[in-house]
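Asks: Just a sequence and a predicted model for now, questions to come.
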Amino acid sequence: MKKHFAATRALDGLVLDIANGEVLALMGANGAGKSTLVNILSGALQADAGTLELAGQAYAPASPRDAARHGVVTVHQSTDRVGAAGQRVADVLLLDRFASGDGALFVSRRSIRKQALDVLAHTGFALDVDADFGDLGAADRQLVAIARAVAAQAKVLILDEPTASLSQAEAERLFAVLRDLKTRGIAILYISHRMADLQAIADRVVVLRGGVVAADFVRPVPFDAAVEAMIGRPLASARVAARPMADRVVLDLRGVRLLAHSPAFDLQVCRGEVVAITGHLGAGKSRLLRALFGLESLAAGSVELQGQPYAPRGPQEAIASGVGLAGEDRHRSSLLPAGWPGATVAGTIALPHLHRWFPRGWLRPSVERKVAQSAITRLGIRTRGPDAPMETLSGGNQQKVVLARWQSEPQHLMLLDEPFQGVDVGARADIIAALRADTQTATLIATSDPEEALEVADRIYVIQHHDLQPASEHGSAAVLV
């Protein structure tokens, strides 16, 4: 299989097979060819050369809908196109059925609700079918997308970082569903870089590099060898050495309560320090970061930034105070929709700074491009240039652009919510290096993956039921094991 984009060889003679009832995990650094392969399999792209076979028959899907008709269903990392605000979960679950014309001509709300409940019962997911899809968090939207794909009776199911937004309990339920699908002979192509996922579900792990298969491992997977095959060098997995704290406290929380009934806690983050908060989904990590960015309110307590009282009434005040936030779902919180003016690398970086860079309202694209080109060089962003649309970048490179947005202006405090979601280990290493090289900014990270916290942080806190404790106290370290 071959696919070129101008002078770039995305796939360069790739040979790959997957058997019925097999979970094949696909790993690869940014630009290795994963997204191109998935787009070809799902009908979004056509290969330049090579052939595809599905169940022994020639397979050449002309579109994603055509691929789905053949039984190849893809659940993408972004769920923006799964459903929209105003749609009930029940309607989103049954959209494929309605679009195919297989359903009855006239259906009642009761019938739709019953069919949706049957879909969820089949997957084992606990979701409110009457809820508005637009009100769901990232994890629940991902569960809706997966449940809809399972209901489509796929022969080949492609999952792109499916556990990136899921709690451990939700991930275990997903793995149970996938094991059940295996027994029915469904082939599953599973894209992930999480060791826990590979250990839990993968029968084989194929590593792509430069558009070809660099390694093929069978269970049990030697993760270190897989990482080395992926990036061409060994990657230390041990925790980084903690640096001595600076004497300048940037963020000072005293007696903070996230909810009226939750325990009070203190937290200080110093200049040049990276502090990670880890814990299960819904424990309060995102709530804390959103409150510090002015998107929510704290129930109690005081906050100081640079020694001054800090209580932003919205993101604009937070940004003006030198606080930046990269939300957990970059597609919804940090990126403009594809095709919009400014939905480029340069435009994405410049967006929150426009009023400071261009106070008279006259935009100067050359200024935006200069800042973007500096970020591309500094962070190793793989793109054709500052004017490249964000939709053409891989997940890891998109996240680097989001980080570059806040590093393009001096910040007192950087808030990063699940910054490594959908990011391969190579890009993750680049992001970690950039964070730890910043000696002026205090950085607070929320991550549901303890291994990520161990990789990046000088200090780690564990949050449970909206109660924050240092990882070394009160038995909280057990959460990191």
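Replies: Received, thanks.
Asks: only C-alpha atoms for contact and neighbour calcs from this point on.
Replies: Will do.
Asks: Could you look up the SS state of the most centrally placed residue in the chain?
Replies: For the chain, Gln421 is the residue whose C-alpha lies nearest the centre (Cα atoms, centre = their mean; 3.0 Å). What DSSP: H, G, I helix; E, B strand; the rest coil gives for Gln421 is coil.
Asks: this is the comparison structure:
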Amino acid sequence: MSPTETPGSTYGTPGNGPSGAGSSSGTPSVPAVSLRDIGKAFGGKTVLASVSLDIAPGSVVALLGANGAGKSTLIKILSGVHADHGGEILVDGVPAALQTPLAARQLGIQTVHQRISEGVVPGLTVAENLVFEELAQRRGNPFLNGRRVLARAREIQAALGLDWSDTVLRQDVTELGISDRQLLILARALATRPRLLILDEPTSALSAAEAERLFALVETLRDDGIAVLYVSHRLGEIDALADRLVVLRDGRLTEDQARPFDWDAALRAMLAQAHGTTTARPVREGDQGEVVLSLRGVRLFEGRAPLDLDLRAGEVTGVVGLLGAGKTELARGLFAAEPFTTGTAELDGKPYRPRRPADAIRAGVHLVPEDRHADALVPGWSVAQNISLPFLRSFSRLGLVTTARENALGRDTVDALGVVTRDEHSTVEELSGGNQQKVVVGRWLAETPRVLILDEPFRGVDIGARRDIGRRARALAADGAAVLVLSADVDEVLEVADRVVVLAAGEVHLDAYGEDARRDRVIGTISASV
């Protein structure tokens, strides 16, 4: 039976697979999807460890976790992207082999990924993208009558309350804005009435009105017996929508709550270890060094209060905040990757107005970016070449790179940071994630910076690499530089910082030193600011 032949269903027919999907007519005895001892490792590094979770039909389960907690890997396992994992997945109580994304969809697991560009097919129309899964699975002649495609596309978009005209449906999908593309992907996912719908940061590209429409839809899905796994850093959304929340940290489930939620406990489980002691330095106000970089009246988000911030010589300032707090916006603004549009900045008492990263580098402001793969490393290049990249003029003569000097710098960096590699000629792809991160940090220490900004520098690295990077940051501060470390992980910041700043929605909610920056106070401030 085709989806158009199913009477009385808003979202089409259930996905093919084991019977017994939930409905509003009764409470099923088995979960829609169960995870049993799921484990996954990459290159010897454990990403998920013994994760077990039941998701009931007609429930909204929120999944929380800081960056690097393992959320994306878990989603990809459920979506059939990573088939080689430990443990077992059951759909309606029946063991299921999710070997491919198609197999997952056929079993009724639909995922709306955070990376919207990966969910649409450029070159096809909006209508063709809406019916793409049906086109891809059609046997025989894959080409449908254009009028049938258009008619089916109208049905699919209507389920989400979209009102795109036929003109819009006939245009190339790349002409849609980013929020409309996300709505398209969501509408397509709902066309098969999934058993489990996974929403990964679903409101990241939506306006307030579009988000409200999504929330109403999630409520309807729950009433209709569909299980929803809702992944978001926006705690207000979770508080309004979820029946249950689970927290993933370092690849393990550390918290599982039903309503009403204890947000202090949830944030502690997500952001801080349950053991250990605070290692913030005993620096107190009045003992600080000279101001190196000063911001006044800088606005990170439209409609939010501006912030003032001083970075001082000899000091490591740690900025803590959830995803969306403004950490990366602050880092990229200081580095002129996305220059501030409001406020003023001074570097060593003089106006600091970089228009592009090259200006910041010349001024001695260096950035280790959040995404090392997209923004820092050049695939196919050696360790030495990646380190020397921003400073090629220093290693060039008459326009030609002096490879002997470049290689010497590579060897010095490998030795200083303990990079585990064959030698400085190894390509960066041969290195583990932690050693790649050391290469990026080492690059920006090649020429002593006045200000070093580290955006999520410990993500995806083991504790040994984390400590090596932390030691280098502290040594640089001891030599008189100002160091800024930005992270969603409270313990990572407390381990290295003299001073802790809590950022939420682009505004400063705490700025404290030493004992005033206790873990409980930092987490309490984050909890109160959401």
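Replies: Ah, there it is. What you are looking at is a predicted structure, and each value in this text was computed from that prediction instead of being measured.
Asks: Tell me how the two chains score on TM-score.
Replies: After superposition, the two chains reach a TM-score (TM-score structural alignment, normalised by the length of the first structure) of 0.61; 451 aligned residues with a Cα RMSD of 6.4 Å.
Asks: quick one: contacts for the residue nearest to the centre of the first structure?
Replies: Ala164, Ser165, Glu328 (Cα atoms under 8 Å, 6 or more residues apart in numbering).
Asks: From those, pick the one nearest Tyr190 of the first structure.
Replies: Within those, the smallest distance to Tyr190 of the first structure is 12.3 Å, found for Ala164 (Cα to Cα).
Asks: how much space between the residue lying closest to the closest one once chain neighbours are set aside and Ser167 of the first structure?
Replies: Spatial nearest neighbour of Ala164 of the first structure, excluding adjacent residues (Cα to Cα, 6 or more residues apart in numbering): Gln421 at 5.4 Å. Gln421 of the first structure is 13 Å from Ser167 of the first structure, where distance means Cα to Cα, to the nearest Å.
Asks: Quick one: neighbours of Phe349 of the first structure, just the number.
Replies: Careful, residue 349 of the first structure is Ile; it's not Phe. If you count neighbours by other Cα atoms under 10 Å, Ile349 of the first structure ends up with 29.
Asks: Would you mind naming the helix or strand containing it?
Replies: helix 345-350 (DSSP states H and E).
Asks: contacting residues around that helix?
Replies: In contact with helix 345-350 of the first structure (Cα under 8 Å, 6+ apart) are residues 334-336, 342, 368-369, 371-372, 385-390, 401-402, 404-406, 408.
Asks: Please apply the same query to stretch 361-368 of the second structure.
Replies: Against stretch 361-368 of the second structure from outside (Cα under 8 Å, 6+ apart): 331, 334-335, 360, 376, 440-441, 444, 448-455, 457.
Asks: at 7 Å instead, please
Replies: Under the criterion Cα atoms under 7 Å, 6 or more residues apart in numbering, residues Phe335, Val440, Val441, Trp444, Pro449, Arg450, Val451, Leu452, Ile453, Leu454, Asp455 lie in contact with stretch 361-368 of the second structure.
Asks: Pretty sure the first one sits against Arg355.
Replies: Read that as Phe335 of the second structure. No - contact criterion Cα atoms under 7 Å: Phe335 of the second structure and Arg355 do not qualify, at 9.0 Å.
Asks: Can you pick out the residue with more neighbours from those two?
Replies: Phe335 (28 against 15).
Asks: residue contacts, the more buried one?
Replies: Taking Cα under 7 Å, 6+ apart as the criterion, Phe335 of the second structure is in contact with Pro357, Ala360, Val365, His366, Leu367.
Asks: What of Asp132 of the first structure?
Replies: Taking Cα under 7 Å, 6+ apart, one finds Ala85, Gly86, Gln87, Arg88, Val89 in contact with Asp132 of the first structure.
Asks: now, which of those sits nearest Ala260 of the first structure?
Replies: Looking across these and measuring by Cα to Cα, the closest to Ala260 of the first structure is Ala85, at 29.0 Å.
Asks: Next, work out how far apart the closest one and Lys285 of the first structure are.
Replies: 24 Å.
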